[in-house]
Structure formats: C-alpha cells, structure tokens
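>>> Model the structure of this input:
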Amino acid sequence: MTATALYVPTYATRSPYITVSEYKSAPTGVNVDQLSPRSDVQVQNDMLSVLIDRASSYADEICQQVLSATVDTQVGTYFVRAGVVKIPVDYTPLIQVNSLLVGSDASHLSTVTDLSNAWLQRKTVEIPVTGWFRSNRVKAALTYVSGFANTVTTVAQAVGDSTLTVASPVGIVSGLTLALFDAGNSEPVTVLSVSGNVVTLAAPLTKAHTFGVSLSALPAAIKQAVVFLTSALIKSRGSEAHVMASISAGPSRKSEIQDGGFEEIDLAFELLKPHRRSA
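The predicted model follows:
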C-alpha cells in the first residue's frame, strides 16, 4: 500500500515569459540571425524560442517559484481560531482558491463547500470552517491558483472582437486587466468572463492582432529581466564554460561570455528581487 502526495505542480502549462516578437522588438543590440548554422528564418526563430524558454526557467529559479500562474495543492496542519482556518500559501501572489479539504486527521477530510466568505490576501487565505475537531488544529489540503496570468493567443483577432482564445486560461479571472503585447500594436484588455480557453472581454479590441500574441499580467520588470537573461544566453553560446551552473547563486566569473553578458545577468537579478519567494 502506498501514499501519494497531493501536491500537483502545473509547471508544464507555463508559457515563456516573452515571445520571439517581444524579444526582437526590444533594444538589445544582439544579433539573432546566426543562432543556427541554417539561414532559414523559422529555424532561427525556433532556436530563439528555446533560449527564451530557458531564460524564463532561469527567472523562476532566481525567484524560487514559478512566476506565471499555476494551480497548486499544499497540505499541512493549521490552526483554527474562532471557526476560521488561516493558511499561509507557499507561492504568491495568491489569485484564487479552488478547493479546501479539512479534518481532524488525514484519513477524515471533508470538503468545505462554501468558499464565498474566504478572505484572500497576497500570502495567506482565511476560510471559515465548521465541524467538530479534537483540538484547535486541523489537517487541510488547499488547492489554489498563484502567480501572474501569462499565456498566448491561438487565434488571430480583428478590430471589434470581444473574445480571445488562449493556450491556457490559468490565472485569468473576471475583472483582471492584462496586456496584449504585440510589438508596436499592444493594448490593455479587461476580462469579463472565462469559459474554457475562451476569454470574454469587457470591451472590444481596438486593434487587430495575429495569433501567438502574449496575453499577460506579468509586470514589465519581469519581462525585461527575461530579455536580459535571453541576451546573456545568446552571448554565452559557444563558450567552453557553463555560464549559469547555479543561477540562484549568480554566474561564475570564470565563465567565458561576450561583453555585456555579466551586466545583463546582474540587471536581471535586480529586477527580479521584489518577486523572490520569501520563507
């Protein structure tokens, strides 16, 4: 007989934090036309996409948490005071609570059916619970959404469209304002409702957009940090040394890297500091 942890990570649903178009439109001064021996533009873009995805992963490691929205389940023993259980969440910012199981022991957990009175803060959630417990402590399993909504559109959009079809709706909730990052054609949008992968907007689009455009609540500083990290990765290509053997500890100064690479990594660290996970 085995025991299975309830924690279910959703890292695989994460979209890179910038698109190829966003990187190319940034003033990096980096040549992205020779990332592969093949001169085909699509091959070069595919290689750049791989590096952007890797840079996004490095940003997560620097911050010690996945920055884009994920669905996570955490379990533990928590205090109940005045009929309210207070649970500090492992990952932030807290966006939504999906479910809560509570009980006096792990083998007798019951679903809290009414979450309408839950009080969500950035790092904690307080939820009224009912029932008889042997002490002022309960076992609980909380499933919640944390992080910044970040995905891409999968369908081209015309002026006046009031819906967006996205790759992943995780973290997209009613009332949330996101940005459609579309090089020189960006615009903010506010969410009215979400059904599956279709996001209905509070107001129609004012610009036309191709598919594959970033729809994100990520702060601009995080996106800029990923631009810096991508540039550093490009400049490290061909080096005999590992540039970021331990990204959370910073790059090794023994690594060979083109001019500007170390400065870009340092700048990325500074931009990501406010988003690092705290104990």
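
>>> going forward, measure contacts between C-alpha atoms and count neighbours the same way
OK.

>>> how about the helices in the stretch 151-279 of the chain?
220-236, 261-272 (DSSP state H, counting those that start in this stretch).

>>> Dump those helices to TSV, plus mean neighbour count and distance to V129.
Output for the helices of the stretch 151-279 of the chain, formatted as TSV (neighbours: other CA atoms under 10 Å; distance: least, CA to CA, whole Å):
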stretch	mean neighbour count	distance to V129
helix 220-236	23	37
helix 261-272	19	37
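
>>> Please provide the structure for the following sequence as well, for comparison with the first:
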Amino acid sequence: MRLYTTAQEFMAHPTGVNITTIVPTGNASQDTSELTLLIQMASSAIDQWCYQPLYAHQQTETTHVRPNQMGLEVRLSHFPVQQVVSAQWRQTAMDTWHTINVQAIDMFGTFGAGHKYIAYDFPYGGIYGWGQPPITVQTTYVAGYPNMQLAQAVTAGATSITVDSALGVNPGDTLKIYDGVQYEEATVAGVNGNTITLTSPLQYAHNAGVRVSELPDAVTTACILYTAYLIKERRAGSSIMMNGRVQPMNVIESEDMQLVREFLWPFRRVI
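Here you go, the predicted model:
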C-alpha cells in the first residue's frame, strides 16, 4: 500500500496535535517513526472504508456483458480508470479467449475520470442473439490516483524525476510535489519506467522521499484528520479533556471522523 500523507506533511498541517510525545520518553526519531506507522494505519483504513485502494494499482476482473449496437460496454469496479492494459472475451467457459484491441476502446469520460469502456471491435455487436448467454469479458486495468515518492533527490532546474512507482502516470498529467514551502506542480511530458520527464524545469530542489501525487487534496486531508484522531484516541483512552471537562471519545469521533467520511464519500465504491 501507499501512504496518503507523510510525517513531514502531517507536522506542517495545523492539526493542533503535539507529536513530540507520541512515544512516551521517546526521542524525535522514534516519534516520527511512530507517526509514520499511524499514517499507514490511517491510509489502510481509508482504503477499507472506500472498498478500494485510492492509489494507482493494477486490477484484473471478469464480468458478464450483453453486447449492444456499439459493441461491448464494460463497467469496471475500481475507479478512476487510468489505463486499460489488456482485455479479452469468450462466449462460454469452453470457448477460447479472444483478444480485444485496447486501441479500439472508448472510455465513458476520460481516462483518469471514468469507470466504463466500450470495445468497438467486438465482431457480433447488435446481432448477438437474445437467447444466448452474456459474453464473458476479462479486463486488466490500472485504477486509482498516482501516489509515489521521489526515489532520488533532484536539483532546481531538473527536467525529470525518478520515483518509486510511476504506475498510472500519463503524459499531460499534473503532479503535485508536497515539499512544504517548496511545494510545486509539474506537468508530465513522458514516462519511461519510473523516470518521468517534465514539460518545464522544476523551481526547487527536492530530497528523496518527498511525496509526488495526483491524489485529490480531500484524500490527503482525510488521512491527516484520521491520523490526528488515532493520536488523540491513544492519549485519551476512552475519554478526552475538552473545554475543561472530560468528554467521551465519541465526541472526538463525531468531529474528526465525520469530516473524514465527508471528504471520502466521492471516492467510496458502491458494492
């Protein structure tokens, strides 16, 4: 899995949470390590609540589709779809698989926004008989938002970056480089493995480990709030002091976690 924020981003966010004592009697390095673990827990919980990973990932699924006049209209379960890697169809379990030309498909919406495609090269189209079973279609595709880290430090003026995974990155995408006051955005010119070339030079230097992402800011904010909630819960146990009075933990959940859910609703998969 991939983290939806970093310890450095969390510490720069105005959460009002003191992270210097996450580990009792611990030092700064231990606090940062524990904070990273809590961010990992929050990121995993977000994926579970949304019923899908929100970071770019490859998915293979099989579905039944009844052809129409245009061809095969295939709905994919994870979104947004960044790329259809391969697709194939067959009429029955005894039939051999037939390759679908992924160059002859059209997304409902654009790549990076849609979750359904039409395969125009299906040979039967609208003449497929109503008494016959639906076609079985197997699709391998990339869904989710690219969310990665710099694998190597870069200098100001660099026209390319190397990341730990460029899955889902396409030419024309806008990447957000989360590096505190040196935050900047860069447009993708091309992708070669894990090396991404940019349309214009970077304004700032960035160290390895800095997060580079197309993830919507709502998801990052949700992860920060979820992590803050985990820290408060750890410190408070079943209650927490608010306005001079001890309040049950569900008061904090009604504030932090309600906001988390509101931010994440657009990304929750219907199952």
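
>>> Can you calculate the TM-score here?
In this superposition the chains share a TM-score of 0.86, using TM-score structural alignment, normalised by the length of the second structure; 253 aligned residues with a CA RMSD of 2.2 Å.

>>> residues contacting the residue lying closest to Y23 of the first structure once chain neighbours are set aside?
In space, and not counting its chain neighbours, Y23 of the first structure is closest to V227: 6.2 Å by CA to CA, 6 or more residues apart in numbering. By CA atoms under 8 Å, 6 or more residues apart in numbering, the residues touching V227 of the first structure are I18, Y23, A26, T28, I52.

>>> Counting neighbours, what do you get for the corresponding residue of the second structure for the fourth one?
In the second structure, the position corresponding to T28 of the first structure is occupied by T15, as judged by TM-score structural alignment. A count of nearby residues for T15 of the second structure, using other CA atoms under 10 Å, gives 13.

>>> For T15 of the second structure, which non-adjacent residue is spatially closest?
Nearest non-adjacent residue to T15 of the second structure (CA to CA, 6+ apart): A228, at 7.0 Å.

>>> mind checking what the one you found lines up with in the first structure?
A228 of the second structure maps onto S231 in the first structure, by TM-score structural alignment.

>>> quick one: contacts for that match?
With CA under 8 Å, 6+ apart, S231 of the first structure has these contacts: T28, V30, G261, E264.

>>> C50 of the second structure versus E185 of the second structure, what's the distance?
27 Å (CA to CA, to the nearest Å).

>>> same question, T92 of the second structure
33 Å.

>>> neighbour count winner among those two?
C50 (18 against 12).

>>> Show me what the more buried one lines up with in the first structure.
That one, C50 of the second structure, aligns with C63 by TM-score structural alignment.

>>> Grab the nearest non-local neighbour of its match.
Using CA to CA, 6+ apart, the nearest residue to C63 of the first structure is R276, at 3.9 Å.

>>> Could you report the neighbour count for the one you found?
So R276 of the first structure, with other CA under 10 Å, has 18 neighbours.

>>> That one reaches I62, doesn't it?
Yes. Using CA atoms under 8 Å, R276 of the first structure is in contact with I62, at 7.0 Å.

>>> Common neighbours of the two, please.
By CA under 8 Å, 6+ apart, no residue touches both R276 of the first structure and I62.

>>> how big is the offset of the longest strand seen in the first structure relative to the second structure?
When the first structure is parsed with DSSP state E, its longest strand is strand 70-81. On superposition with the second structure, the mean distance recorded for strand 70-81 of the first structure (mean CA distance after the TM-score superposition for the first structure) is 1.0 Å.

>>> Report the buried residues of that strand.
Judged by neighbour count using 16 or more other CA atoms under 10 Å, the buried positions of strand 70-81 of the first structure are T70, V71, D72, T73, Q74, V75, T77, Y78, V80.

>>> Distance from the chain centre to that strand, please.
The chain centre lies 20 Å from the centre of strand 70-81 of the first structure; the measure is CA atoms, centre = their mean, to the nearest Å.

>>> now stretch 15-29 of the second structure
With CA atoms, centre = their mean, you get 28 Å for stretch 15-29 of the second structure.

>>> list the buried ones in that stretch?
In stretch 15-29 of the second structure, counting by 16+ other CA under 10 Å, buried: I19, T20, I22, V23.

>>> a strand runs through the last one, doesn't it?
No. Secondary structure of V23 of the second structure, determined by DSSP: H, G, I helix; E, B strand; the rest coil: coil, with no strand assignment.

>>> Would you confirm that it contacts D31?
Yes. Counting by CA under 8 Å, V23 of the second structure touches D31, with 5.6 Å between them.

>>> And the aligned residue in the second structure for T153 of the first structure, how close does it get to A156 of the second structure?
Aligning on TM-score structural alignment places T153 of the first structure opposite L150 in the second structure. L150 of the second structure sits at a distance of 14 Å from A156 of the second structure (criterion: CA to CA).

>>> More neighbours: these two, which one.
Shown here are L150 of the second structure and A156; by other CA under 10 Å, L150 has more neighbours (21 against 11).

>>> give me the number of residues near the closest residue in space to the more buried one that isn't next to it in sequence?
The shortest distance from L150 of the second structure to any non-neighbouring residue, by CA to CA, 6+ apart, is to V163 (4.4 Å). For V163 of the second structure, the count of nearby residues is 23 (other CA under 10 Å).

>>> same question, T151 of the first structure
29.

>>> Surely it touches A167?
Yes. Using CA under 8 Å, T151 of the first structure makes contact with A167 at a distance of 6.1 Å.

>>> follow-up on the earlier one: now do the contacts for the residue nearest to C63 of the first structure.
Counted by CA under 8 Å, 6+ apart, R276 of the first structure has contacts I62, C63, Q64, Q65.

>>> most neighbours, which of those?
Highest count within the contacts of R276 of the first structure by other CA under 10 Å belongs to I62, 22 neighbours.

>>> all strands for the stretch 1-150 of the first structure, in order.
With DSSP state E, counting those that start in this stretch, the ranges of strands along the stretch 1-150 of the first structure come out as 70-81, 84-88, 94-103, 110-111, 119-120, 124-128, 137-146, 150-152.

>>> deepest of these, which one?
strand 150-152 (a mean of 27; mean count of other CA atoms under 10 Å).

>>> List the contacts of stretch 56-66 of the first structure.
11, 16-17, 67, 91, 147, 225-226, 229, 247-248, 269, 272-273, 275-277.

>>> Stretch 164-179 of the first structure now?
With CA under 8 Å, 6+ apart as the criterion, stretch 164-179 of the first structure contacts 13, 69-71, 95-96, 145-155, 157, 186-194, 196-201, 214-217.
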